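> okay, sequence plus prediction incoming.
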Amino acid sequence: MEPRDQRPWLMKLGAFLIFIYLAKRGAKFMAQEHTKEQHLSRALKSRHITMIAIGGAIGTGLFLGSGSAIQAAGPSIILTYLIVGIFCFFMMRALGELLLADPSKHSFIDSVKEYLGDRMEFVAGWAYWSCWLTLAMADLTATGIYLQYWFPGLPQWVGPLVILLLLMLVNMINVGLFGELETWFSMIKVLAIVALIVVGLAMVALHTKTASGPASLANLVNYGGFFPKGAVGFLMSFQMVVFAFVGIEMVGLTAGETANPDEDIPKAINTLPVRIGLFYIGSMLAIMAVYPWHDIKVSSSPFVQVFAGIGITGAAGILNFVVLTAAMSATNSSIFSTSRSLYSLAQGGNGPKAFQELSRQAVPVKAMRFSSLILFVVVILTYIVPAGIFNLISGVSTINFIIVWLIILWCHIKYRAQHPGGNQFAMPGFPYTSWLTIAFFIGVLIILLFIPATRLSLIISLLFFVVLFVVSRKWSK
């Protein structure tokens, strides 16, 4: 037998080392000088904040995983999105009131320190940092698969590596460029959803025939009614839908870098119900009006199924570009949010002091390099560890997001106890809406306990928070 040619592997290793060298040199160059006055720049504009909020509410799950959600609950998934959207809106209103109580604060993590104490800031801050890091790991790893759609021979590790380096360098230049890039990423996702809704409405209006029959709103009730999977299927759908909303709270990290927080943050939060109605409920209505819910494929995206139904050639390629954009958006958001989380922790004494150092572009460069390095290392590990382990970590991350939301709501209640009148962005219906929202998210966690696929992730998440509490005690000493 002839010896195996090792040159392809040597070339891959060489490329890998070159990228590492360039990343290190680039990061070192960007961090050569630091501002004497350590302040984040307020370069995020109103449109940036609005699109960051939109980008946080739309992930790859809507484009790729909505078929599974539809199969789990049928048309009642529309009601699930509506209910979850309402409670997420209340959580965001609580977050907004906390931020506007003192616009000088860098993020909601600073509010946690003030109203819940140092230890809770440590727990919430490091938990939130880990949430975004693991969430981006899944999306960043998937970019290698998406790129192979156009470049079949491309090694799967090359795409994530290049994308990570580019996004890291973009974030190091200044926060305004991050906001601009995230704006364009969000616009691509929004255009894809609007196109789906317009196509769906046109097919319904024209009674376009598909393989399953004519497109019609009657498809929402003609196949087993609005609740074809009964109460159990309806309740089980809540965990899928809640996971689709993780990331919407990222607006809470932009307070220290927003040009006009008193106007921009309320505007971004108050438009959340409109976005939910248009993007989630509108897309679900369009999909299930075109095809009966039981004919929606789980193996492929419902978006592709609808676009292909009217003869759009290359629908799969178009969607691949959209999900690649969504994955890059998640990674971009992760680099921003993890670095700002570490910056806030360092400012509050619950993280290494080096993480509060800013470059001359007013970017927490050391915090960013640390998070990006860990993100890069874990991306490499995903090609080694079994897929089941990584899926488990991703599940823990999304459950931790829910717990962080509960901490935000708890923090807001403590704030209102000290300031009964609230401020100009007072939570509507307080305190009833606050306690009802807390009860809802706790109810979702209880549902997760009865689902075999999420039970272990929930247990690990709770143990993770216990560990953080123990470590916080050691850190305070």
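Arrived safely.

> okay, CA-based contacts and neighbour counts for the rest of this
Will do.

> now the strands for the stretch 151-300 of the chain?
Here the stretch 151-300 of the chain has its strands, by DSSP state E, counting those that start in this stretch, at 209-210, 213-214.

> and those as TSV, adding distance to Leu17 and mean neighbour count?
Below are the strands of the stretch 151-300 of the chain laid out as TSV (distance: least, CA to CA, whole Å; neighbours: other CA atoms under 10 Å):
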stretch	distance to Leu17	mean neighbour count
strand 209-210	52	15
strand 213-214	56	16
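
> which parts of the stretch 301-450 of the chain are helices?
With DSSP state H, counting those that start in this stretch, the ranges of helices along the stretch 301-450 of the chain come out as 302-309, 315-347, 365-381, 387-418, 432-449.

> mind giving me the packing neighbours of the longest one?
Put plainly, it is helix 315-347. helix 60, helix 108-116, helix 118-147, helix 158-173, helix 175-205, helix 302-309, helix 365-381 (3 or more CA pairs under 8 Å, 6 or more residues apart in numbering; DSSP states H and E).

> use this one as the comparison:
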Amino acid sequence: MLPSHSPNDVLHQDLSASLKRAMSTRHLVMLSLGGAIGTGLFLGSGEVIAQTGPIGAILAYFLGGLIAYMVMLCLGELAVHMPSSGSFGVYAQHFIGPATGYMITWLYWLTWTATLGTEFTAAALLMQEWFPTIPVWIWTLMFAALVLILNISSTRIFAESEFWLALVKVITVTSFIALGLLAIFGLLSFQGQETAPLFSNLTTHGWFPQGIFPIFATMLIVNFAFSGTELIGVAAGESKDPAKQVPKAINTAIWRLLIFFIGTIVVISALLPYEQAGLHTAGVSSSPFVTVFSYLGIPYAEDLMRFVIITALLSAANSGLFAASRMMWSLSVRKQLPAIFSRLSQSGTPYIAILVTLLGAIPGLLSEQFAPETIFKNLLGIAAFTMVVVWMSICLSQFNFRREWYRQGHQRQELKFAVPWFPLIPILGLVFCLITCLSMAADPEMLVGFIGCLIFMAACYLSYFLLYHPRA
């Protein structure tokens, strides 16, 4: 049941303990790009190609980008009208229900906290390949300390650090696509040959060598690759002018991501036989980026990609700690956590929430010592599933918000940013995300993570009704 009060008034409490508004449009765009461009693209893209074939991978990433765009349009309308660092948790609270808002906030906190430790550990393992005599735990502590300092200093310092970390990835992907296209059209030698395959690899084994089904089976991987775009909604509460910056950032980020992801898939698929794209060898060398750069004659290709992937991991950890701590801050502001979690430093950062969130990364840090493959795979599955559930809540919140908006006599033209083709966009976004969630249940390797997520969601609802639900 929707709240009886006006959407214009729903966020006074959340905005009362306001954070510093220090982010510009370029920060929002790079935060979104940085959150999405990561190991899923550098290491996981080859796996999707190997499972679906080149054309199938292009379709899968295009569909994934389309879903992400629909969700971000819904988030944009909400974030422009009601900018809040609690973002979709606050929106779900008011436009789906208080218990769901509570659950979504904790779920998004879990999404990032579950992967923080694995990102520090993975970056440390890559550093150990360069410096084998230095223990992994030293690098892990150093990276954790660096990300903590960047987050706790000030919003401005965090935004600048994320801008430059994300820029490394953007330059790498742009260079990869540009050099790959030059090779495809015979302007650069490839594997010592004057001309590359010129797209012949795309259909050598037919349009869909493994059939249509793998395209849908890989959608969880693909959707997770686009996760991070929703960070724009979290950052909207700390941006200088959300009404102007958020729509521009959403459109810029999504279209660039589509170009980056599909361009990367086209280059890899055109230059490498699809059976080779997903080969898993040890370390960074399994990345199709390394293979293509090596064939193009780029010196130290493996070292270059190791540096880029370490940067990607630190960027993800940096933005993840930012997003998760803001969820905890939001719960405290809404009186659903002790007031200490909303305490701000002199520079305007919720330092207690940041410190506690970092401590939540300990299970991920243990992944290197105890069953690393099992823990990592399940944490990745949990992160992917929870992200898609959050996206579903965004679509439903926007759908309910717009209906309430019309019911109160308002017009679409009154909104500074409005989702086009309402209600089709939120409904399609919700349905596609639901299908993606169900695909996780069909994967035996992700079943444990799926069940764990359902238990966590049920525990959130139970704790809300026990602790905060008003009794008659």
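Perfect, thanks for sending it. Not measured: the values here are computed from a predicted model.

> circling back: of all the helices of the stretch 301-450 of the first structure, which one comes closest to Ile78 of the first structure?
Each of the helices of the stretch 301-450 of the first structure was scored for nearness to Ile78 of the first structure using CA to CA, and the closest is helix 302-309 (14.9 Å).

> so the closest one corresponds to what in the second structure?
Helix 302-309 of the first structure corresponds to residues 288-295 of the second structure when matched by TM-score structural alignment.

> ditto for stretch 339-349 of the first structure
Residues 325-335 of the second structure are the counterpart of stretch 339-349 of the first structure, counting by TM-score structural alignment.

> let me have the helices of the stretch 301-450 of the first structure in a markdown table, extended by distance to Pro155 of the first structure and mean neighbour count.
Below are the helices of the stretch 301-450 of the first structure laid out as a markdown table (distance: least, CA to CA, whole Å; neighbours: other CA under 10 Å):
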| stretch | distance to Pro155 of the first structure | mean neighbour count |
| --- | --- | --- |
| helix 302-309 | 26 | 21 |
| helix 315-347 | 16 | 24 |
| helix 365-381 | 12 | 20 |
| helix 387-418 | 18 | 20 |
| helix 432-449 | 36 | 16 |
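
> reformat the strands of the stretch 151-300 of the first structure into CSV and put distance to Ile265 of the first structure next to each item.
Listed next are the strands of the stretch 151-300 of the first structure as CSV, based on distance: least, CA to CA, whole Å:
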stretch, distance to Ile265 of the first structure
strand 209-210, 44
strand 213-214, 44
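
> so which of those strands is nearest Ile318 of the first structure?
In this view, these are compared for proximity to Ile318 of the first structure by CA to CA, and strand 209-210 is the closest at 20.7 Å.

> roughly how far is the closest one from the heart of the chain?
Centroid displacement of strand 209-210 of the first structure relative to its chain, using CA atoms, centre = their mean, to the nearest Å, is 35 Å.

> which residues touch stretch 461-477 of the first structure?
By CA atoms under 8 Å, 6 or more residues apart in numbering, the list of residues contacting stretch 461-477 of the first structure from outside reads 119-120, 122-123, 126-127, 350, 396-397, 399-400.

> export the helices of the stretch 301-450 of the first structure to TSV and tack on distance to Met51 of the first structure?
Conversion of those to TSV gives the following (distance: least, CA to CA, whole Å):
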stretch	distance to Met51 of the first structure
helix 302-309	22
helix 315-347	11
helix 365-381	22
helix 387-418	20
helix 432-449	25
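
> nearest to Ala23 of the first structure, out of those?
Shortest distance between Ala23 of the first structure and the helices of the stretch 301-450 of the first structure, using CA to CA, is found for helix 365-381: 9.5 Å.

> packing partners for the closest one?
On the basis of 3+ CA pairs under 8 Å, 6+ apart, helix 365-381 of the first structure makes packing contacts with helix 7-30, helix 118-147, helix 158-173, helix 315-347.

> okay, those in a markdown table with distance to Leu456 of the first structure next?
Output for these, formatted as a markdown table (distance: least, CA to CA, whole Å):
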| stretch | distance to Leu456 of the first structure |
| --- | --- |
| helix 7-30 | 35 |
| helix 118-147 | 17 |
| helix 158-173 | 29 |
| helix 315-347 | 25 |
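
> nearest to Pro302 of the first structure, of these?
Distances from Pro302 of the first structure to each of those were compared by CA to CA, and the smallest falls on helix 315-347, at 10.2 Å.

> so that closest one versus helix 175-205, what angle?
Here the directions of helix 315-347 of the first structure and helix 175-205 differ by 140 degrees (axes from the mean of the first three to the mean of the last three CA atoms, to 10 degrees).

> quick one, helix 315-347 of the first structure and helix 118-147 angle?
Between the axes of helix 315-347 of the first structure and helix 118-147, defined by the same axes, to 10 degrees, the angle is 160 degrees.

> for the contacts of stretch 461-477 of the first structure, which one is nearest Ile318 of the first structure?
Using CA to CA, those come closest to Ile318 of the first structure at Ser397, 29.2 Å.

> isn't the closest one right up against Ala136?
No. Ser397 of the first structure sits out of contact with Ala136 when judged by CA atoms under 8 Å, with a separation of 10.1 Å.

> how about the counterpart of Ser66 of the first structure in the second structure, nearest residue that isn't a chain neighbour?
For Ser66 of the first structure, the aligned residue in the second structure is Ser45 (criterion: TM-score structural alignment). Setting aside the residues directly before and after it, Ser45 of the second structure is nearest to Ile265 in space (CA to CA, 6 or more residues apart in numbering), at 7.1 Å.

> quick check: that neighbour vs Gly101 of the second structure, distance?
If you measure Ile265 of the second structure against Gly101 of the second structure using CA to CA, to the nearest Å, the figure is 37 Å.

> please apply the same query to Leu466 of the second structure.
If you go by CA to CA, the gap between Leu466 of the second structure and Gly101 of the second structure works out to 15 Å.

> cool, and Ile212 of the second structure?
From Ile212 of the second structure across to Gly101 of the second structure, the span is 36 Å (CA to CA).
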